[in-house]
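Asks: Sequence plus predicted model, see below.
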Amino acid sequence: MGLLKGKVLDFSEIFAPVVKMQSIRVVLGLVDALGLEVEQMDVKTAFLHGDLHEEIYMEQPDGFQEKGKEDYVYKLVKSLCVFFRNFSDGDFIILLLYVDDMLIAGKDISRIKELKNTLSESFAMNDLGEARKILGIEIVRDRNEKKLYLSQEKYVEKVLRRFGMDKAKVVSISLASHFKFSHPLCPSTNEEKLSMKSIPYSSAVGSLMYVMVCTRPDISHAMRVVSRYLSNPERHHWEVVKWVMRYLRGSSNLRLTLGCKKLMLVGYTDSDLAGSLDDRKSTSGYMVTFAGGAVAWQSKFQKCVALSTTKAEFIASVEATKELLWLRKYNGTWSQTRKICLVCDNQSAIHLSKNSPFHSRSKHIDVRYHWIRDALDSKLMELEKIHTYDNGSDMLMKVLSWGKFEFCAR
């Protein structure tokens, strides 16, 4: 890109070149939808946050624009992790790099091989051929069915063996309603705290968090809950962690499925109301699907206390919109996404998002959350109603019955 008026800002302090799991899932969804080839390479000499010797400038990303300096650009001093190259004939190549793991996707296998040869001239690399595994995630591609699967079955089984849960009794949902959570339940005496020293609570939670982040949104709610007590867990919390492992023992073969020719970005959002017993904050949850599969999800406490279901759902919709528009801008570089839509099961929150006139019942809602109206007015996305039972994001913020949970996971 060209320099804007010759004005440059240093971007090194606020940008870390970390590729999100969303990037990997979106690219692999595109690979399957467009029938692209995807090859893998391994860098023998790993490098992280590599310094650049060339002068490269980039536009200020959303959320990092400096007020009054919107026409400035950033000088990039650290290497990025996702690279694109467009060719004059409409072809393109995508390169994903995380430390020493590399995926290269494109239509023309000869161009991919040419890039691999060029990289090998500058770095010591291993050519691993067709992509089979990335960051411990197995990639299984069924070209006949036009499906691509991401699996962590072997990793899950390894975790279960490590914590002695590989022969535990199986349960059918990731979290049950009889578990209660609040800080007063945490150990308060030295004797109680010492009794937990021998329990590998933090290690187990960390191992399960990696599963949730990569391929298993169905344990998001449970992991959000147990991770709150990492500094001072109680045996009750450890029972919840073991419950999650019991659930994974019976579902370790579940795979994240991608595969659909319709390049649509659809976000599902939902919230509970005052679910936290400690401070009565609500939980926002969203899930974004692309090319037929889930590519982004989040379960997170809201920063303020919602006074109504409408406000809680409205805040959740704003958070989902941010992720949706980030993915929209990401996709715009190399794909023609047909439709971008956010669905919500609360009609009042939808009306509040679409109607800008001031209302006394909404005056307590922080101004920053009304940003969603600008996105809708600018036609960047659509906001639609969905029936509660059809909302797949329900499992991200509350305990569900087996039938609804099974539907959300499917």
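Replies: Great, that's in hand. Quick caveat: nothing in here was measured; it's all calculated off a predicted structure.
Asks: rest of the way, CA atoms for contacts and neighbours
Replies: Fine.
Asks: ok, the residue with the largest distance to the centre of the chain to residue 198 distance?
Replies: Using C-alpha atoms, centre = their mean, the residue of the chain lying farthest from its centre is residue 191. It sits 39.2 Å away. For residue 191, the distance to residue 198 equals 13 Å [C-alpha to C-alpha, to the nearest Å].
Asks: what's the single longest helix in this protein?
Replies: helix 309-331 (DSSP state H).
Asks: Settle this for me: residue 220 is touching residue 394, isn't it.
Replies: No. Judged on C-alpha atoms under 8 Å, residue 220 makes no contact with residue 394 at a distance of 10.9 Å.
Asks: Comparing these two, which residue is more hemmed in?
Replies: It is residue 394, of residue 220 and residue 394, that has more neighbours when counted by other C-alpha atoms under 10 Å, with 28 against 24.
Asks: Apart from its neighbours in sequence, what residue is nearest residue 9?
Replies: The shortest distance from residue 9 to any non-neighbouring residue, by C-alpha to C-alpha, 6 or more residues apart in numbering, is to residue 74 (4.5 Å).
Asks: returning to what we had before: who's in contact with the strand or helix carrying the residue farthest from the centre of the chain?
Replies: In this structure, residue 191 sits in helix 190-195 according to DSSP states H and E. For helix 190-195, the external contacting residues (C-alpha atoms under 8 Å, 6 or more residues apart in numbering) are 187, 232.
Asks: what element comes up after it heading to the C-terminus?
Replies: helix 201-214.
Asks: Can you give me the buried ones in that following helix?
Replies: For helix 201-214, burial by neighbour count (16 or more other C-alpha atoms under 10 Å) applies to 201, 202, 204, 205, 208, 209, 211, 212, 213, 214.
Asks: All the helices of the stretch 51-200 of the chain, in order from the start?
Replies: Under the criterion DSSP state H, counting those that start in this stretch, helices of the stretch 51-200 of the chain are mapped to 109-122, 153-162, 190-195.
Asks: Also compute the angle for the second one relative to helix 201-214, please.
Replies: Using axes from the mean of the first three to the mean of the last three C-alpha atoms, to 10 degrees, one finds that helix 153-162 and helix 201-214 are set 170 degrees apart in direction.
Asks: next up, a second structure to put side by side with the first:
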Amino acid sequence: MLIAGSSIEEINNLKEKLSKQFAMKDLGATKQILGMKIIRDKANGTLKLSQAEYVKKILSKFNMNEAKPSLKTKEERNHMSKVPCASVIGSLMYAMVCTRPDITHVVGVVSRNMSRPGKQHWEASKWILRYLRGSTDTCLCFLGASLKLQGYVDVDLASDIDSRKSTTRFVFTLGGTTISWALNLQKIVALSTIEIEYVAATKVGNEMIWLDSFLDELGKKQELGILHSDNKLVILKKISGSKNLADMLTKGVTTEKLKLCVASIGLLA
């Protein structure tokens, strides 16, 4: 069990009450949970979430040194039936939702074909693994700075060529480090960019309101949330594509843009 709160006295009281009802052991400050390592540096006022060991494990599990020959259609089907493509994508998804928002877009693309993956999807999955191999120690770094909540939303019109549905991507940062991110197909087939922007703003606005309420429970009340892309809780603010941190979740970006987005949301190696 992981217990979090704004008062150490209330946390200790809760643990005392629980220990009277259940056989339990106090392990102290959390060092690891759900495959994520928690690294505290009180001297520098930072807290990091790392999945370095998990990434190393999946790289080892899906050997990246095996050469694959060029295959024809029938041979490709036979070959793909023996390839653990779905397992690879599932492993990548766990890294993506926990500490690696930088692979959200590419994992989202390959995951759409998990039921019937082709050779190109397997090659794309291995490309993601190669990227992780080069950034194994990258982790989310939280600073003890001003905890200001900001959101970034981006939409891609009719990005799914099969359903013609648009994709909403968003990133929320707290004190400069991302705490919530997602990539979702919209439920409707929109006729214009303005329509998908309103749909995205509504969905992501709800996420911001929930985050605001959650932070309020933790004693970190926000004065006013800012959503970059109006209601009493959210300000919708225009931001250029070159500065939108959600851009890397929307499409393939240049190496320079990826580095800018990664550094801006608190992902550090």
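Replies: Yep, it's here. Because the structure is predicted, anything quoted here is derived from the model rather than measured.
Asks: Can you pull the TM-score for these?
Replies: TM-score of the superposed chains, computed with TM-score structural alignment, normalised by the length of structure 2, equals 0.88; 257 aligned residues with a C-alpha RMSD of 2.1 Å.
Asks: circling back to that earlier point, mind checking how far the helix holding residue 191 of structure 1 is from the chain centre?
Replies: Mean-position distance between helix 190-195 of structure 1 and its chain equals 36 Å (C-alpha atoms, centre = their mean, to the nearest Å).
Asks: just the strands in the stretch 1-150 of structure 1 please.
Replies: Under the criterion DSSP state E, counting those that start in this stretch, the stretch 1-150 of structure 1 carries strands at the ranges 8-10, 37-43, 51-59, 73-78, 82-86, 92-98, 101-106, 125-130, 133-134, 137-142, 147-151.
Asks: mind giving me TSV with these and columns for mean neighbour count and distance to residue 372 of structure 1?
Replies: Formatted as TSV, the strands of the stretch 1-150 of structure 1 follow (neighbours: other C-alpha atoms under 10 Å; distance: least, C-alpha to C-alpha, whole Å):
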stretch	mean neighbour count	distance to residue 372 of structure 1
strand 8-10	15	28
strand 37-43	20	36
strand 51-59	13	23
strand 73-78	20	26
strand 82-86	13	28
strand 92-98	20	31
strand 101-106	22	34
strand 125-130	14	41
strand 133-134	16	35
strand 137-142	16	35
strand 147-151	21	32
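Asks: Turn the ones you listed into a markdown table, columns for distance to residue 409 of structure 1.
Replies: Listed next are the strands of the stretch 1-150 of structure 1 as a markdown table, based on distance: least, C-alpha to C-alpha, whole Å:
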| stretch | distance to residue 409 of structure 1 |
| --- | --- |
| strand 8-10 | 43 |
| strand 37-43 | 27 |
| strand 51-59 | 38 |
| strand 73-78 | 38 |
| strand 82-86 | 29 |
| strand 92-98 | 28 |
| strand 101-106 | 28 |
| strand 125-130 | 29 |
| strand 133-134 | 23 |
| strand 137-142 | 19 |
| strand 147-151 | 14 |
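Asks: looking at these, which is closest to residue 239 of structure 1?
Replies: strand 147-151 (25.8 Å; C-alpha to C-alpha).
Asks: Specify the local secondary structure of the residue nearest the centre of structure 1.
Replies: Central residue of structure 1 (C-alpha atoms, centre = their mean): residue 296, 3.5 Å from the mean position. State at residue 296 of structure 1, reduced to three classes by DSSP: H, G, I helix; E, B strand; the rest coil: strand.
Asks: Spatially, what comes nearest to the alignment partner in structure 2 of it if we skip its sequence neighbours?
Replies: In structure 2, residue 296 of structure 1 lines up with residue 180, judged by TM-score structural alignment. Spatial nearest neighbour of residue 180 of structure 2, excluding adjacent residues (C-alpha to C-alpha, 6+ apart): residue 172 at 5.2 Å.
Asks: Please name the residues that touch the one you found.
Replies: By C-alpha under 8 Å, 6+ apart, the residues touching residue 172 of structure 2 are 149, 150, 151, 152, 178, 179, 180, 181, 208.
Asks: and of these, the nearest to residue 124 of structure 2?
Replies: Closest approach to residue 124 of structure 2 among those (C-alpha to C-alpha): residue 181, at 21.8 Å.
Asks: May I ask which helix or strand encompasses the residue nearest to residue 180 of structure 2?
Replies: Going by DSSP H and E, residue 172 of structure 2 is part of strand 167-174.
Asks: how far away is the aligned partner of residue 19 of structure 2 in structure 1 from residue 96 of structure 1?
Replies: Aligned against structure 1 by TM-score structural alignment, residue 19 of structure 2 finds its counterpart in residue 120. Applying C-alpha to C-alpha, the value for residue 120 of structure 1 to residue 96 of structure 1 is 16 Å.
Asks: just residue 241 of structure 1 next, same as before
Replies: Applying C-alpha to C-alpha, the value for residue 241 of structure 1 to residue 96 of structure 1 is 33 Å.
Asks: how close does residue 389 of structure 1 sit to residue 400 of structure 1?
Replies: Going from residue 389 of structure 1 to residue 400 of structure 1 by C-alpha to C-alpha gives 11 Å.
Asks: Same drill for those two, tell me which one is more crowded.
Replies: For residue 389 of structure 1 versus residue 400, neighbours defined as other C-alpha under 10 Å are more numerous around residue 400 (18 against 11).
Asks: Quick check: the aligned residue for that one in structure 2?
Replies: The equivalent of residue 400 of structure 1 in structure 2 is residue 253 (alignment by TM-score structural alignment).
Asks: Spatially nearest residue to that match, not counting backbone neighbours?
Replies: Sequence neighbours aside, residue 247 is the residue nearest to residue 253 of structure 2 in space, at 7.8 Å (criterion: C-alpha to C-alpha, 6+ apart).
Asks: so that neighbour sits right up against residue 239, yeah?
Replies: No. Here residue 247 of structure 2 does not reach residue 239: they are 11.1 Å apart, not a contact under C-alpha under 8 Å.
Asks: aligned partner of residue 198 of structure 2 in structure 1?
Replies: Per TM-score structural alignment, residue 198 of structure 2 is aligned with residue 314.
Asks: Could you check which helix or strand contains the nearest residue to that match once chain neighbours are set aside?
Replies: Once flanking residues are discounted, residue 314 of structure 1 sits nearest to residue 349: 4.9 Å by C-alpha to C-alpha, 6+ apart. Using DSSP H and E, residue 349 of structure 1 sits in helix 347-354.
Asks: Give the aligned range of that helix in structure 2.
Replies: Under TM-score structural alignment, helix 347-354 of structure 1 has no counterpart anywhere in structure 2.
Asks: Quick check: buried residues in the helix or strand just after that helix?
Replies: Sequence order places helix 371-377 as the next helix or strand after helix 347-354 of structure 1, per DSSP H and E. Neighbour counts over helix 371-377 of structure 1 (16+ other C-alpha under 10 Å) mark 372, 373, 375 as buried.
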